[in-house]
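> predicted model, plus sequence, below.
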Amino acid sequence: MSLSLDTSRRVHVRAPGKINLFFEVGPVGDDGYHDVASVYQAVSLFEDVWASHADTTSLSVSGDVDVTGVPLDESNLALRAARLVTDAVGWEGGIRLEIHKGVPVAGGMGGGSADAAAALVAVNELVDGGLSASDLHALGAQLGADVPFALLGGTAVGTGRGDELAPALGRGSFSWVLVADGGGLSTPEVYGTLDRLRAEIDIAPDRALPSVDPAVLRALRSGDAAALGAAIRNDLQLAAIHLRPDLATLLDEAVSAGALGGLVSGSGPTTAFLATDDGHARRIAEHLAAAGHQVHAVTGPVAGARVV
């Protein structure tokens, strides 16, 4: 692709973080991986990415959250996403990415994946790459299971490794309180701990092929927060609590404060608590903040990566 640089052009894309409001994990396969059945919901904590032309490709990161430890080299998913787009369209110029993070880092909310999704959209727009939504999803899948969902947004069922997505029908909006206390958990360690606990206490998964509880999908379709609160579940929660016993205390504390239900989101350590409405969420958030927790009152579902 021939270079036609407009150095004043700067494309801004916003992408959401996510929670897993249902997560069922199948048995470990011969390859060491697990099939899963998940329900993802995009929530109103966002990553903002700006892309502009530059002599070389580079990255800077700031945030409303602690960004210590966010890589600035080729291991950063957003930088890899930018290179996937430029390689796909034959663009030979440099790209400057500026990221402002609003999703807690290493909390299991897919902030890095949201950065990658935003970078895919922003760079495609910046260089007039002409890649379709389907093209971008295919590139995103090369970077991890959460990147296609950050592009899609809304609420979706994920199967296989979590990257085979189908939108979930839903009505209205749900109010959540998220607690993103420190002490990130390693996803491989959480899965390994689940496998070990299953073997030790004989709690094999119910099904060889995981599937989403129909009660979750019914609650989403009807917009019934109380029914959803009763149905949310995460198989990884057992392992996460084994590694971080304080999470069990937090779950009990939030339910005692009036949450309709709560769970560890994904591999944690972020926990998500469902409220009846925004006012109820604020009251739960105030209670947990007073106890010293880092809290965010959010709503979902929200749209996926979009040009602002």
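Right, received. Where do you want to start? Numbers count the residues shown, from 1 in each chain.

> contacts and neighbour counts: CA atoms only from here.
Noted.

> can you verify residue 114 is assigned to a strand?
No: residue state for residue 114 (DSSP: H, G, I helix; E, B strand; the rest coil) corresponds to helix; a strand is not indicated.

> what distance do you get for it to residue 13?
Remark: distance between residue 114 and residue 13 (Cα to Cα, to the nearest Å) = 10 Å.

> got it, and residue 278?
Taken as Cα to Cα, the span from residue 278 to residue 13 is 26 Å.

> same check on residue 249?
Distance of residue 249 to residue 13, given as Cα to Cα: 38 Å.

> who has more neighbours out of these two?
Taking neighbours as other Cα atoms under 10 Å, residue 249 and residue 13 compare with residue 13 leading, 24 against 11.

> surely the more buried one is in a helix?
No: the assignment for residue 13, made by three-state DSSP, is strand rather than a helix.

> can you pull the buried residues of the longest strand along the chain?
Counting by DSSP state E, the longest strand found in the chain is strand 34-54. Going by neighbour count (16 or more other Cα atoms under 10 Å), the buried part of strand 34-54 is 34-53.

> joint contacts of residue 114 and residue 13?
Counting by Cα atoms under 8 Å, 6 or more residues apart in numbering, the contacts common to residue 114 and residue 13 are residue 305.

> here's the one I want to compare it with:
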Amino acid sequence: MTGQAASPVPVRVRAPGKVNLALCVDRLGDDGYHRVISVFQAVSLYEDVLASPADELSLTVAGLQAERVPTDATNLAWRAAELLAAHAGVEPAVALHIVKGVPTAGGMAGGSADAAAALVACDALWRTNLPREELAELAAELGSDVPFALVGHTAVGTGRGHEVTAAMTLGEYHWALGLRDEGLSTAAVYGAFDDAGGGAGDWDDEPPTDLMQALRAGDPAALGATLRNDLEEHAIALNPALAEAVRVARLAGALGVVVSGSGPTVAALGRSAQHALAIAAAMTAAGVVDDVATAVGGVPGARVVGGIGA
């Protein structure tokens, strides 16, 4: 066993959801995966994971769309606890409680945030004291978005999206998020992308130059003009109502609008916090979304906010 005896003190860890400023997707490879280049930005919608001492592994969920979240071994947070325990040579004895603030199946990586938070929380609770680099390796085994949830802020993901490098950015960015009660299956969206022959062009191993320049300059208007998601048209084909949310956000003066990840969350970039609120109000008034939120990016990745090390 790595580290000391487990702590009797519960640990609370907070991890952010994300929007994809760019999601560039290559054709399906022979290995069954797509190469992607994703520019992630962590935003201030959060998942909280409370890890408490227990005799065995258990999981409960509360908060936004909690009824849609599994509480068994199919949950990424559960899998994260099991993976860390096996790696560190400890018993997976922990009671995990998730408080959700990120939409489920919304393209904002709420499940990945849960997994990252569970890794950090269990590492603190069990005092396994793994370096962040080692946690990141475990995170990559759990899913392609999990390593970014550890890092946060703004970063570039390559490979399957799991190889994460921090991006140079200035300023903060204000988002209006159009949410839907019914999620979209990532597998279904990628399947539609493949069926349409997606990714058939030349592949560039670098993130979009104009987008990265906008981030380095701290220029929201330039960033808005360069938002990109190669899956967007396929997400809209599966859920045509998304097109109306995109249209309304643009009419409200958004600097740029993009479907986040595989959708169905529509992310609209505002000029300011007040403008983001106005865009959200326009989407609500038009009845094109089920709910709205506003958020700022980029915020830190998974971190302890209560208990040990807080």
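Nice, thanks for sending it over. Because the structure is a prediction, the values reported are computed rather than measured.

> state the distance from residue 174 of the first structure to residue 299 of the first structure.
Applying Cα to Cα, the value for residue 174 of the first structure to residue 299 of the first structure is 6 Å.

> thinking again about what came up before, so which elements touch the helix or strand just after the longest strand of the first structure?
Counting by DSSP states H and E, the next helix or strand C-terminal to strand 34-54 of the first structure is strand 58-63. The elements that strand 58-63 of the first structure packs onto, with contact taken as 3 or more Cα pairs under 8 Å, 6 or more residues apart in numbering; DSSP states H and E, are strand 94-101.

> 10 Å - rerun?
In terms of contacts (3 or more Cα pairs under 10 Å, 6 or more residues apart in numbering; DSSP states H and E), strand 58-63 of the first structure is packed against strand 34-54, helix 77-89, strand 94-101.

> nearest to residue 62 of the first structure, of those?
strand 94-101 (4.8 Å; Cα to Cα).

> what is the closest one packed up against?
strand 10-28, strand 34-54, strand 58-63, helix 77-89, helix 111-126.

> nearest residue to the spatially most central residue of the second structure in space, please, no chain neighbours.
Most central in the second structure under Cα atoms, centre = their mean is residue 109, positioned 2.9 Å from the mean C-alpha point. Computed as Cα to Cα, 6 or more residues apart in numbering, the closest residue to residue 109 of the second structure that is not its neighbour in sequence is residue 17, at 5.6 Å.

> now residue 209 of the first structure
residue 26 (6.0 Å).

> what sits against residue 4 of the first structure?
Shown in contact with residue 4 of the first structure (Cα atoms under 10 Å, 6 or more residues apart in numbering): 53, 93, 127.

> what about residue 56 of the second structure, how many residues nearby?
Residue 56 of the second structure: 10 neighbours (other Cα under 10 Å).

> now it: how far from residue 84 of the second structure?
14 Å.

> what does residue 295 of the second structure give?
Per Cα to Cα, residue 295 of the second structure is found 31 Å from residue 84 of the second structure.

> looking at those two, which is more packed in?
residue 84 (24 against 20).

> distance check, that one against residue 19 of the second structure.
Noted for residue 84 of the second structure: a distance of 27 Å to residue 19 of the second structure, by Cα to Cα.

> could you do residue 260 of the second structure as well?
Separation of residue 260 of the second structure from residue 19 of the second structure (Cα to Cα): 5 Å.
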